[in-house]
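# sequence unknown, structure follows:
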């Protein structure tokens, strides 16, 4: 897949992820989504357990597991069905996917620029600040287009 194809894919995914960003910004409840929704619906752990096909004590353990971050996705899917809801699972980047890729390319370029600057200084051909800035931008663009196999290894 070419750089441009990946860029379009990142842009499309960023559009799909955007609504999830609002959920991340609002934050999770301190006692977990299962318990928050169950209580908001006025449903007891026993009632939810019957809807899911497990006992009340297991519902309580699942609520605690969710808060601890030790719950299985399959358990969350079962609970969602029992609550009459859809389970949504996703990843939300802190910025955009394109920003993440560009930042990684910039890290690689900075390492390369450091070596280049050292070599140029030894040869008394050090670049001006403006030339360094332009060279860094060009290097980032080249790294993005070339897509080296070790791109995410550094």
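Happy to help now that I have it. Quantities reported herein were computed from a predicted structural model and do not represent experimental measurements.
# going forward, measure contacts and count neighbours with C-alpha atoms only.
Noted.
# Give me the distance between the residue nearest to residue 20 when sequence neighbours are not counted and residue 100.
Closest residue to residue 20 apart from its sequence neighbours, by C-alpha to C-alpha, 6 or more residues apart in numbering: residue 92 at 6.7 Å. Counting by C-alpha to C-alpha, to the nearest Å, the gap from residue 92 to residue 100 is 12 Å.
# Tell me which of those two has more neighbours.
Between residue 92 and residue 100, residue 92 has the larger neighbour count (other C-alpha atoms under 10 Å), namely 16 against 13.
# For that one, identify the helix or strand it belongs to.
Using DSSP states H and E, residue 92 maps to neither a helix nor a strand.
# what's around residue 81, how many residues?
As a burial measure, residue 81 scores 14 neighbours (other C-alpha under 10 Å).
# With residue 32 instead?
Residues lying near residue 32 (other C-alpha under 10 Å) number 17.
# next one: residue 77
Around residue 77 there are 16 other residues, counting by other C-alpha under 10 Å.
# what sits against the residue nearest to it when sequence neighbours are not counted?
With sequence-adjacent residues excluded and distances taken as C-alpha to C-alpha, 6+ apart, residue 77 is closest to residue 87, at 5.5 Å. By C-alpha atoms under 8 Å, 6 or more residues apart in numbering, the contact list for residue 87 reads 76-77, 80-81.
# Second structure for comparison follows:
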């Protein structure tokens, strides 16, 4: 995927994430599966029957949901058995472009620190403004190129 396609893909993904970012979901302490099942007045036996599993399996799945030890497939099956839609998503803590910009700044800072150290050792230290200019040039270069280069250490 070329750079223009990546930028376009990020923009489309950001549009999809707008609604999700606005959600303030507080996970029920005993998990979504149990909360929905109980709200529907469904017993573990009834849910197990609808899922096609043994009745002892439902409490095990409910506990595993809370601890993070279940699979997406199992949660999807439980949701379907309760006439629910299972939703799974990653929600970036800030817009994707900001994450890339922050990473470019971090990488440029490290690069400039190494450069500055080397130049000082050679008694050729650069002025602070020159270092800042070079750092901004690096940031712009990282952001103009492939985002893959940002994630190499």
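Great, that's in hand. Because the structure is predicted, anything quoted here is derived from the model rather than measured.
# Got a TM-score for the two of them?
TM-score of the superposed chains, computed with TM-score structural alignment, normalised by the length of the second structure, equals 0.85; 152 aligned residues with a C-alpha RMSD of 2.1 Å.
# which residues touch the residue of the second structure positioned farthest from its centre?
Within the second structure, the residue lying farthest from the chain centre (C-alpha atoms, centre = their mean) is residue 123, at 44.0 Å. By C-alpha under 8 Å, 6+ apart, the contact set of residue 123 of the second structure is empty.
# Can you classify it by secondary structure?
Following DSSP: H, G, I helix; E, B strand; the rest coil, the label given to residue 123 of the second structure is coil.
# what do you get for the one 10 residues further on?
Applying three-state DSSP to residue 133 of the second structure yields a three-state assignment of helix.
# what's the spacing between it and residue 97 of the second structure?
For residue 133 of the second structure, the distance to residue 97 of the second structure (C-alpha to C-alpha) stands at 21 Å.
# For stretch 21-31 of the first structure, which outside residues touch it?
36, 63-64, 67, 92.
# mind giving me JSON lines with those and columns for secondary structure and distance to residue 148 of the first structure?
Below are the contacts of stretch 21-31 of the first structure laid out as JSON lines (DSSP: H, G, I helix; E, B strand; the rest coil; distance: C-alpha to C-alpha, whole Å):
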{"residue": "36", "secondary structure": "helix", "distance to residue 148 of the first structure": "46"}
{"residue": "63", "secondary structure": "helix", "distance to residue 148 of the first structure": "44"}
{"residue": "64", "secondary structure": "helix", "distance to residue 148 of the first structure": "44"}
{"residue": "67", "secondary structure": "helix", "distance to residue 148 of the first structure": "40"}
{"residue": "92", "secondary structure": "coil", "distance to residue 148 of the first structure": "25"}
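# Which members of these are classed as buried?
63-64, 67, 92 (16 or more other C-alpha atoms under 10 Å).
# which residues of the second structure fall in helices?
Counting by DSSP state H, residue ranges of the helices within the second structure are 3-22, 32-39, 44-51, 57-67, 72-81, 96-121, 128-144.
# Give the other helices and strands that the longest one contacts.
What it means is helix 96-121 of the second structure. Contacts defined by 3 or more C-alpha pairs under 8 Å, 6 or more residues apart in numbering; DSSP states H and E place helix 96-121 of the second structure against helix 3-22, helix 128-144.
# rewinding a little: nearest to residue 151 of the second structure among the helices of the second structure would be which one?
The closest of those to residue 151 of the second structure is helix 96-121. By C-alpha to C-alpha, the value is 7.8 Å.
# and the closest one, how far from the chain's centre?
23 Å (C-alpha atoms, centre = their mean, to the nearest Å).
# May I see the buried residues of it?
Neighbour-count burial for helix 96-121 of the second structure flags 96, 100-101, 103-105, 107-109, 112, 116 (criterion: 16+ other C-alpha under 10 Å).
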